[in-house]
Structures are given as structure tokens and as C-alpha cells.
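**Student:** What shape does this take:
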Amino acid sequence: MIGSVGVIFGETGSHTFKFMVTDPALRRTDYVKVWHSTDGWVLCQVMSMTRSEGADNKDRVIASVTVIGVRDQQGLLRAPMTPFRPGDRVYKAEEELIVETLGLSDGGAYLGLLDGTDIPVTVDRNKLIQKHCSILAMTGSGKSYTAAVIIEEMMEKGVPLLIIDPHGEYATLKEPNDDADMGALAEKFGVEPQGYKNVTIYTPGNKKLCGYADRPLRLNGVNLKPKEIIEYVPSELNNTEIGLIYEAVNALRNDGIDYTIKDVLREIGSSHSAMKWGVYNKLEPLLEAEFLSDRPTPLTELFARGRTSIVDMKGIGPDVQQAIVAKLLDNLFEARKAGQVPPGMVVVEEAHNFCPEKGFAKTVSGDVLRAIASEGRKFGLGLLIISQRPAKVDKNVLSQCNTQIIMRVTNPNDIRAITKSLEGISSELEEEIKRLPPGVALFVSPDIPRAVMVQVRVRKSRHGGASKEISDEADKEDKPPAGGSLFKRLFGKA
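**Tutor:** Model (predicted):
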């Protein structure tokens, strides 16, 4: 056996202890093992290290350790019933013990490597869909990059995906990763560059707003109910204006013919009310809103086995984005309940804008996202929620995400929101979240009994979500943005 890395001293327990470090190569978050007289080899993790000067004027390095435990005969993870003994030696844990104790089985969606090791970390795709997932991180920590890694893993198994993309970050899934550092990183993570051809980009606007889109996204604009019309109006309507809309729609219904927004406006224009021109002006932009049509995009086209559909919201106002998402996801959820579309996953970027916590804002899209979060697992419709402001995301939606991927977060309100949505998070892990380097995530999964640090694997496709430099001239050309700068921050020089 390789030599020990230290010796236990002082007061010990069955859940924590300290040891004097004798191996200068030992690092915080390293996995170690200690022999227990009753339970055999027990897996532990170094959570913190301190250095001080001893009586002999030599440095002393002390490691504080959390006990992870050992698998019993039934395969259950448990901690020893009695404490370790001072004087017991501590050893580096080998890969086999780490994999067995943490339950890091092969197969599933490959996220990356257990931080500080070459051990792959995977997650069961079915559980990811059925039990929802969230990615929470401050700007620049790699949340969109990590989301794309999960999307790639889903695409390779033909899982239907619908991506709500407010800023046009995911169009580059079509293109292979061509970063100069990709070669060595591909070897490290065991992946190859790849562009995905089963990706279709939809725009609710026109090609002038999103020149790289493949197809327009159109929602039904025929025989809209008054409530649906009101939700599409970005301006606030007073009670009188709402009443005029109801009167106009009821009159058209009584005529027994199909009607459009144009017909509703004509009916409002014929009203004798002095308020008609105010509501007319607020509804008139819907005539130019190309996403309402008598030929809506079929859901069976948007959400199909082996297809990834990106709804690129570039150039669409926030209020209209929320209305589009509300109607689109409501239609999708109803179609899934009826078995008209296959099981799959909805990816929501900037989720705090679409399902905000009460007190921050109220959106028309919040209700349907809460419904999918609470009921979607029964019907095989999963959510991947992505946000840089966890405190602003509806807590009921976050609490339904059994798999959480947390990258660097420093805002105290966001930290509190994360700890409330996670069970049993320790103060050490709270501090760890504040210090996580870009590209490293705290991974919490029902499949793994303990939160682990994962170095997210390199993307196979090109990253399109990095911030542009002020001097960047690339945005003069209407194309998906490049993302090399974030790539280097995540992985550095290979």
C-alpha cells in the first residue's frame, strides 16, 4: 500500500476528525480513507487545511475531514458507529473505493470528472427528466456551458428537447468545437468535437431579427379567447379596456365565424366607447407580431424524438417573450398529457425572468412552469432550469429540481435560496460554493448520497455564450456568437 498522508490526532468522532498532514501533495477536497476496526476502510474527504508553526519552528499542516462512510452488506451508505482512534494513519483513497462508496456507476449522461481525479461522473437521463434539474451560477461561472453539456448528452440519445433561448446562446450546437485548445482537452475528457445536425432554430420574429434561424415559430392566432389576447398585450390594460376586448370577442363569437386579431380590432373600432382608441393602440402591435398566425407551428414538429428545437428570442421584448413561453409550454404540456408528443425535456435559460419568485415580479409564464415542475414527472416532461439569480427563481420550482448543479455564487441572497432548496447542505459546502473556480460545479443528485465536486467536461460543440469584448466587431455580422474567451476561463491552456 502507498504510504500514509497523515496521522489522526486530538478529539475524534464518527463523522469528523483532524489529522496531521505528512504528504505535501495533499489538497483540500481530496478523498482519503481510514481503517476502522469494525467497518473496514471508510471513505472520507478533506474539507479544509490550516498551516501553523510548531514548537520546533517547523510548519504543521492540519486537515479537517468529513466522514462519507462505508457501504454495508445491503449496499446502504452509513458512517461508523464508533469514532476513529488518535494515532490511526490516513491514506489516499483509490478510485475503486471512491466509485463504490459514492455510487458513481458507469453509463448515463457524462457530465465530467470528479474534481481532482480521472473518475467520470454520470447521471441517469431518465431520472434527470423525471425529477427535473437546475443549474445555478453567477455570470461567467459556466452555467450555459454546463447546460450545453447536458443538452449534448440528451441529444445523443435522441431525447426530444425544447430550448427557450432568450439571448441566442445555443445556435452553435450545430457546429463542432474548433477551439485551439480542444485537442488536449478532448483527450483528457475522452470526447471528440462534434456538431449536431438534428438542431432546428426557430424565431418568433422575422429573419431580420434572427438571420441564422432555420424556421419561423408561429402560434395560433385564430379564435383567441379574451384572456389569451390580454396575455399577449405588453402594455397594462385597465378594467374598461379589458371589458372592450371581451365585448368584441363575444360579438365575433355570436357571428359564428373564425376571427383573428384584425377582426377583434375592427370590432373594437366600431364601439361607441371613448376608451376604444386606447385599447386599439395597445392591441395594434399584435397585427405586426408575426408569431400569431392562422398556420401555427405543429407541436409534433417542435417536440419529436431525435429533434432539438431552439426558440431563439433575439429581438423579442421581455413581456412578449413571457407570453410566447406561457402559451407554447401550456400547449406542450397539454399535448404531453394527451400522449400527442413523446417524453422529453424543456430547457429554460434565464429562468428568473420566466418563473420569478413572488415579490420580484409576476409573469404569465410562471403558472405553467410551476405546473410542469410539480406535475411534469407524472407525464414524462422534464425541466432544466438555468439562472444566474437563484433568489429570484420561484422557490417551488427550484424545490422540485432533485438534481442541482451549482457553480460559483457569491450573493448572500442567492446562497440562502440555494441552501433552502437543498437538504443537509453544510457550512463547509456553503463556503465552497463561494470559491468554486469556473468550470467546477457542486453536483447534487438523488443517485449520489453526497454532494460532489465535478470538473465539467469540455463541450463537443462550439460555445456561443461568452461575453463579447467591447472592441469585438463580430456582431456586425448576423451569426451565432463565438465563445472562446469563456472556454479559456473554464479550462485554461491544456
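
**Student:** Please make it C-alpha for all contacts and neighbour counts, starting now.
**Tutor:** OK.

**Student:** show me what contacts Asp106?
**Tutor:** 120, 122 (CA atoms under 8 Å, 6 or more residues apart in numbering).

**Student:** tell me the secondary structure for it?
**Tutor:** With DSSP: H, G, I helix; E, B strand; the rest coil as the basis, Asp106 sits in coil.

**Student:** what's the distance between it and Thr297?
**Tutor:** 39 Å (CA to CA, to the nearest Å).

**Student:** what's the answer for Lys468, then?
**Tutor:** Taking CA to CA as the measure, Lys468 falls 33 Å from Thr297.

**Student:** Run through the residues that contact Phe487.
**Tutor:** By CA under 8 Å, 6+ apart, the contact list for Phe487 reads His463.

**Student:** Now for Glu152: which residues touch it?
**Tutor:** Lys460.

**Student:** Checking my notes, it in a helix, right?
**Tutor:** Yes - counting by three-state DSSP, Glu152 is located in a helix.

**Student:** Just to check, Val279 is in contact with Glu241?
**Tutor:** Yes - counting by CA atoms under 8 Å, Glu241 is a contact partner of Val279 at 5.5 Å.

**Student:** Thr297: which element?
**Tutor:** Counting by DSSP states H and E, there is no helix or strand that carries Thr297.

**Student:** That one - how many residues pack around it?
**Tutor:** For Thr297, the neighbour count with other CA atoms under 10 Å is 17.

**Student:** Quick check: chain neighbours aside, which residue is closest to it?
**Tutor:** Computed as CA to CA, 6 or more residues apart in numbering, the closest residue to Thr297 that is not its neighbour in sequence is Arg218, at 5.2 Å.

**Student:** Against which helices or strands is the helix or strand hosting Leu286 packed?
**Tutor:** Assigning secondary structure by DSSP H and E places Leu286 in helix 285-288. Applying 3 or more CA pairs under 8 Å, 6 or more residues apart in numbering; DSSP states H and E, we find helix 285-288 packed against helix 261-269.

**Student:** correct me, but the residue nearest to Thr297 touches Phe291?
**Tutor:** Yes - at 4.4 Å, Arg218 counts as touching Phe291 under the criterion of CA under 8 Å.

**Student:** Let's compare: structure for the following, please.
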Amino acid sequence: MTSEETITVADVSVGPGGTDEINAGTPVELPVVDLLTGRGFITGKSGSGKSNTASVILENLLDNNFPVLIVDSDGEYYGLKEAYEILHVGADEECDIQVTADHAEKIASLALEENIPIILDVSGYLDDDDANELLLETARHLFAKEKKLKKPFLLVVEECHEYIPEQGGMGEAGKMLIKIGKRGRKHGLGVVGISQRPADVKKDFITQCDWLVWHRLTWRNDTKVVGRILGSEYADAVEELGDGEGFLVADWSADIRRVQFHRKETFDAGATPGLEDIEQPELKSVSDDLVSELTEISDEKARRESELADLRQELDKKEATITQLEQELEDARDLSRMADQFAQAMLQRSEAAYRQTAPPAENEPAAADQPADRSATADTRAGERPTATADTTGAQTTADGVFGDDLTPADFATAVAGGDDRRRQAMTIPLAMRKTPIRRLTARSRSIRSRSTPQR
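**Tutor:** Model (predicted):
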């Protein structure tokens, strides 16, 4: 590619706003390097010819094997496949392959490193966030790769006001396009924005453009933009432009030229439907190798998602098991505390019974030698013994109800009354009292819980 290389896309036309120095019908040539690396803007109301102008420029670039990537917001550029082998990616089944943001780096690599023209069709995504993420990641990878490659390359963005609006917040995709507009040129990355509403496009982008095409505009706010940039005479004349006519403003030309752009040669997929049947053209297909490279990414993504789903399912099972075990542990702790309390109560009762039935010490005077007032106390104590025995029997009944026949408070009391050795042996009984009942009650609790808990 030489710096003097050009493409012919239009002819000079006559009418208000043009120049008298150039004869009507004179071919209009655009320098290729400035197109590929510069910043352009094409605007006009619906039906004025802006998409045709973009297609004519693209056809000329493709004829000379210059690389381009088209962000298609309305699904109207697939008609280029009638004459060119272009990789059409997006969300629709009509695309060569369905892609997501995971494919962005590979898309950028194919476009830049393998010189594959690509239509990035974002019209089929039901969620705008998915489309914006795909554009963001693709533009980001293009910018990053161009910093190293420094290869002239053109990014065309339809309906650019959706990404770089004059009013309202700008998303990450729009910020990336603004970055390319400001810094892409020195790396070889050019960008062209296309919109039917110049008043809705961020003015920072428009005023930085190297070349602009103004097709017919009739809305007052839009013609005001023309007046501010071109002058009041063009604000009036832009309303009277015919289909395909436009004012061409470029840094490489000192004049504002009124031109008539050529008609595109490929199928016009963006034409307004009429009553007659539209015959769909036969579209060129891309090589299987190109599609297979992107398919591998899709397959790898599907495999990762399947593995993640399996891991999530396994994690849910483990969390459910942990929850169940924590509940069982809490139940066991409750039962253990109950057993400790019961064993402590039995120990206290048995010690009380031992103190009441133990013989007096050698230095303690016999009951007959006690004073009269102490005889009454002894009589009172003797009278309490049947009550203690009754309490022990009650405790035994309670123990039988909970612990079974293998251990009773009477056994415990006998052990305590049997002397120091048997008393020490008795101190280990509460531990034995805990083990068996906890197992029994835990099993019973599980059985009750399994019957009362609904199945998930």
C-alpha cells in the first residue's frame, strides 16, 4: 500500500452548497491510508443513503484486500457476502458462527493477523449487555494488538450514537471507541461512526473526525449541528439533498464538496421492504478452518460451563451434608448436657443417701449419750430417712425410664456406700451413663427428623 493509493466512491454533483471550481461528474477519490487510519463520520436520516455510502467505501476497500471489521447493529451488511468472503459472526443462526465475548480475542486476531474481513453482527443479541461486552472486548483486543502490529485497519460502527451518546451516561464500549478515536490513529487503527442523528452523537467524537459525510437531514436539532460545523448555508442546503447525495468534508481537501455517491454493487440487505418479493442472493461461505477455530472456543466454553455446573451441584450436596451434621452435633450436645445434669442429680441424691445411712465416727458420742435436745434432732433425722429412701426410689424410676436396666441410682448409691475403692469406681459411672443414652436418643432424633423433614 502506498500513501498515494486512492479509491473512487462518488462524483461531484451540482446544487447549492457545492463548489463552482470542480465540474459536475468529476470523480471523487479518497486516500486509502487516511480512510484506514483516520476518524470518519457518516450521517443522514433514514433512507438518505448513509448505509449505501458506507457499503460503497467498504466494497472498494475489500476489492483491494484491505482489512475491515464492521459492527452491524441492524443486520444489514451481510449482503457483502454476495461478492466477498467475509466471516459473519453474531448471535443469529444466519451467522457463520454464534459468538460471545469469549471469542473477542480470536476475532481480533483473525481480522488483524490473518487479514480476514469480519461482520460483527450485534443485532441478534436479546440482552444489550451481551452485545456491548462483545464490542468492548473486540475493540479492546484490536487496540492492544495494533499497538504492536501498527497495521492500517478500519473499524466501522453502525448506530454509533448508541455507544457514544451526547446525553446520558456512556458505557465501557463507548469509552473504548472514544479512546480509539483519540489514540488509534498513531497505531494504525481507524474508526468510522455512522448515525442518523448527529445531535445524539457525542460532539467530542464528531469534532475530532478527519472526514465527514453529511446526507439529508431535516430535524431542526440535526441541521443546527450542520450549521455549527459547516456554516448556515449548508444547514439549509442539507435538507434538500437527494438520495445518495452528501456534503463531503475532509482534512485532505480544502473545499466542501457536494457529491453523489455510487450505488453499492452487492445485495442491499438494509433496503426498506416493498410489496414485491425479494430474492435472496447466494452468499459466499468462509472456509471451514476459520469457523473451526472459533468453534473450538465455543466447545471449550461449553466444557468449562459443564464442569462448573457439576462443581456447583457437588458443592450444594456438601453444604447440605454439613448443615445436617451441624444440626446432629447440636442435638448431641443438647443430649449430652441433659445427661450430665441427670448424672449430677443422681450423684447428689446418692451422696445424700450415703450420709444418712453411714455409721457415726468413733469420736462421735452415741445417740444414748447425747443431750436431750440432740436426741430430738436425731429422732428428726431418723424420721427423714424413709423420705430419702423414697426419693432414691423415685430417682431410680426416672433412671430406668431414660437409661434402661443396666444402671440405676440404687446401684450408684451402693457403689458410693461401699467404701473408698467403690466410691472411686462410682465416679466413672456418669461417663458411662452418657454414652449409651446419647446414642439411643440421637438415633431417635434422626428418625424423627427424617420423617418430619420434607424431601428436597
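
**Student:** quick check: the helix holding Leu286 of the first structure aligns to which part of the second structure?
**Tutor:** Aligned using TM-score structural alignment, helix 285-288 of the first structure spans no residues in the second structure.

**Student:** neighbouring contacts of that helix?
**Tutor:** 232-233, 261-262, 292.

**Student:** just to revisit the earlier point, ok, how many other residues are close to the residue nearest to Thr297 of the first structure?
**Tutor:** By other CA under 10 Å, the residues close to Arg218 of the first structure number 22.

**Student:** now Gly108 of the first structure
**Tutor:** Gly108 of the first structure: 17 neighbours (other CA under 10 Å).

**Student:** who's in contact with the nearest residue to it once chain neighbours are set aside?
**Tutor:** Leaving aside its chain neighbours, Gly108 of the first structure sits nearest to Asp124 (4.6 Å; criterion: CA to CA, 6+ apart). Asp124 of the first structure is in contact with 107-109, counting by CA under 8 Å, 6+ apart.

**Student:** Looking at these, which one is closest to Ala248 of the first structure?
**Tutor:** Lowest distance from Ala248 of the first structure to the contacts of Asp124 of the first structure (CA to CA) belongs to Ala109, with 51.9 Å.

**Student:** Trace the closest one over to the second structure, please.
**Tutor:** Match for Ala109 of the first structure (TM-score structural alignment): Ile7.

**Student:** My guess is that match contacts Asn60. True?
**Tutor:** Yes - counting by CA under 8 Å, Asn60 is a contact partner of Ile7 of the second structure at 6.3 Å.

**Student:** Is Ala271 of the second structure located within a strand, as I assumed?
**Tutor:** No - counting by three-state DSSP, Ala271 of the second structure is located in no strand; its state is coil.

**Student:** What distance do you get for the residue nearest to Thr297 of the first structure to Gly205 of the first structure?
**Tutor:** In this view, Arg218 of the first structure and Gly205 of the first structure are 9 Å apart by CA to CA.

**Student:** Equivalent analysis for Val159 of the first structure, please.
**Tutor:** 27 Å.

**Student:** Could you do Leu328 of the first structure as well?
**Tutor:** According to CA to CA, Leu328 of the first structure stands 15 Å off from Gly205 of the first structure.

**Student:** counterpart of stretch 424-438 of the second structure in the first structure, which residues?
**Tutor:** So stretch 424-438 of the second structure sits over no part of the first structure, by TM-score structural alignment.

**Student:** Could you check how far that stretch is from the centre of its chain?
**Tutor:** 58 Å (CA atoms, centre = their mean, to the nearest Å).

**Student:** For that stretch, could you pull out the residues that count as buried?
**Tutor:** Across stretch 424-438 of the second structure, burial judged by 16 or more other CA atoms under 10 Å covers 426, 430, 433-434, 437-438.

**Student:** Kindly provide the distance from the equivalent of Met453 of the first structure over in the second structure to Asp11 of the second structure.
**Tutor:** Alignment note: Met453 of the first structure maps to Arg258 in the second structure; criterion TM-score structural alignment. Counting by CA to CA, the gap from Arg258 of the second structure to Asp11 of the second structure is 9 Å.

**Student:** For the two, indicate the residue with more neighbours.
**Tutor:** Set Arg258 of the second structure next to Asp11 and count neighbours by other CA under 10 Å: Arg258 wins out with 27 against 20.

**Student:** Distance-wise, check the residue nearest to Thr297 of the first structure relative to Gly211 of the first structure.
**Tutor:** As judged by CA to CA, Arg218 of the first structure and Gly211 of the first structure stand 16 Å apart.

**Student:** cool, and Val34 of the first structure?
**Tutor:** With distances taken as CA to CA, Val34 of the first structure is found 60 Å from Gly211 of the first structure.

**Student:** Out of these two, name the residue with the larger neighbour count.
**Tutor:** For the pair Val34 of the first structure and Gly211, the greater number of neighbours falls to Val34 (22 against 14), based on other CA under 10 Å.

**Student:** Helix or strand for that one, just tell me which one.
**Tutor:** Per DSSP H and E: strand 31-36 holds Val34 of the first structure.

**Student:** next one: Leu97 of the first structure
**Tutor:** Counting by DSSP H and E, Leu97 of the first structure is found in helix 95-102.

**Student:** what packs against that helix?
**Tutor:** Using 3+ CA pairs under 8 Å, 6+ apart: helix 95-102 of the first structure touches strand 40-53, strand 59-71.
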